[in-house]
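*Asks:* Return atomic coordinates for the entry below.
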Amino acid sequence: MQQRVSFITLAVRDLAASHRFYVEGLGWTPEFHDPTEVLMFRAGPQTVLSLWDRAHFEAEVGASAQTGPGVVPITLSHNVHERSQVDAVLADARAAGATEVSEGVQREWGGYTGYFADPDGFRWEVAFNPGPVGQLVLPPVSDTT
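*Replies:* This is a model prediction of the structure:
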């Protein structure tokens, strides 16, 4: 098996709310959208983020454990080239209706990160990571956010 992730699939409660947040709020462009089942975005050169209606997800995969208090046990990360871009992306997420937005914080490991939650509570980390692994995942400088 080759070392790669092709799809990241998140089971969502309200696909229309996810569409409003990601497309209308954050300005993302869908690659595919079936309003009753799934919304897909190109998230990298060979990676797709798939937001799948929870009922359809559970019919194929099985019951989900997303119940009760607390944070969904996964984070997604959006890395940026400069520290100031963390704050700009967090502001965009807040304007798009993101809940539980934390401000950017200087981390002891040398980076600067903050978090926001999408309509289903999935936490997005917005990160400036000056280390080699952080630089590995960045697009060319012309795509700044």
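*Asks:* alpha carbons only for contacts and neighbour counts from here, please
*Replies:* Noted.
*Asks:* can you pull out the strands in the protein?
*Replies:* 7-12, 30-34, 38-44, 47-53, 75-80, 105-106, 112-117, 123-128 (DSSP state E).
*Asks:* got CSV for those, with mean neighbour count and distance to Phe21 too?
*Replies:* Listed next are the strands of the chain as CSV, based on neighbours: other CA atoms under 10 Å; distance: least, CA to CA, whole Å:
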stretch, mean neighbour count, distance to Phe21
strand 7-12, 18, 12
strand 30-34, 13, 12
strand 38-44, 18, 12
strand 47-53, 20, 12
strand 75-80, 18, 16
strand 105-106, 14, 24
strand 112-117, 23, 10
strand 123-128, 23, 13
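*Asks:* One more sequence to fold, the one below, so I can look at both together:
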Amino acid sequence: MDPRISVVTLAVHDLAASRRFYLEGLGWTAVVDVPGEVVMVQVGEHVVLSLWDEAAFEAEVGPVSRGDGVPPVTLAHNVATVEEVDAVLAAAGAAGASRVSRGERREWGGYSGYFADPDGFRWEVAYNPGPVGRLLLP
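*Replies:* Have a look, this model is predicted:
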């Protein structure tokens, strides 16, 4: 099996709110948009982010458990400069994201901050000057 992730699926509580946030707020374009069911956005050369209505998700995958705290996953959007981190965090805030942390220097040598989408999924916006950072940018 090749090491690859093709689709990241997020079970969302309010698909319409997630659609507004990602498509209208962030300006992303859907490759699949079925109202009340799913919105899919191509986020990489061979990678799709799938926002799936929670009820439909549960019908296929099983019960969703939500409680206090942060969902135990983060998504990352890497950029080429420190300034871009701050600009993306500002754009996400303008789209309605909750700012979790502003951009700051990290002990691993980069700079990053976090925002949360309507369901609380955390997005890291990061500038990584190291070799891994170069792998992540087009």
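*Asks:* circling back: so which of the strands of the first structure is nearest Leu136 of the first structure?
*Replies:* Evaluated over the strands of the first structure, closeness to Leu136 of the first structure peaks at strand 75-80, with 9.9 Å, by CA to CA.
*Asks:* for that closest one, packing partners?
*Replies:* Packing partners of strand 75-80 of the first structure (3 or more CA pairs under 8 Å, 6 or more residues apart in numbering; DSSP states H and E): strand 123-128.
*Asks:* how big's the offset between the strand it packs on and the second structure?
*Replies:* Compared with the second structure after the fit, strand 123-128 of the first structure shows a mean deviation of 0.1 Å (mean CA distance after the TM-score superposition for the first structure).
*Asks:* Any idea how far that strand is from the middle of the chain?
*Replies:* 8 Å (CA atoms, centre = their mean, to the nearest Å).
*Asks:* Run the angle between it and strand 75-80 for me.
*Replies:* 30 degrees (axes from the mean of the first three to the mean of the last three CA atoms, to 10 degrees).
*Asks:* ok, Glu54 of the second structure - contacts?
*Replies:* Ala11, Val12, His13, Asp14, Val64 (CA atoms under 8 Å, 6 or more residues apart in numbering).
*Asks:* Longest helix in the second structure, by number of residues?
*Replies:* Criterion DSSP state H: the longest helix present in the second structure is helix 82-94.
*Asks:* Does anything pack onto that helix? Which helices or strands?
*Replies:* strand 98-105, strand 111-116, strand 122-127.
*Asks:* compared with the first structure, how much does that helix deviate?
*Replies:* Mean deviation for helix 82-94 of the second structure: 0.3 Å (mean CA distance after the TM-score superposition for the first structure).
*Asks:* Show me which positions of that helix end up buried.
*Replies:* Neighbour counts using 16 or more other CA atoms under 10 Å place Val82, Val85, Asp86, Val88, Leu89, Ala90, Ala92, Gly93 of helix 82-94 of the second structure among the buried residues.
*Asks:* Which residue, other than its chain neighbours, is closest to Val80 of the first structure?
*Replies:* Leaving aside its sequence neighbours, Val80 of the first structure sits nearest to Phe128 (CA to CA, 6 or more residues apart in numbering; 5.3 Å).
*Asks:* surely that neighbour meets Asn79?
*Replies:* Yes - at 5.8 Å, Phe128 of the first structure counts as touching Asn79 under the criterion of CA atoms under 8 Å.
*Asks:* hey, what's in contact with both of these two?
*Replies:* With CA under 8 Å, 6+ apart, Phe128 of the first structure and Asn79 have common neighbours Gly134.
*Asks:* and Gly70 of the first structure, how many neighbours?
*Replies:* 8 (other CA atoms under 10 Å).
*Asks:* nope, Gly27 of the second structure is what I was after
*Replies:* Neighbour tally, Gly27 of the second structure, other CA under 10 Å: 12.
*Asks:* I appreciate the help and will end here.
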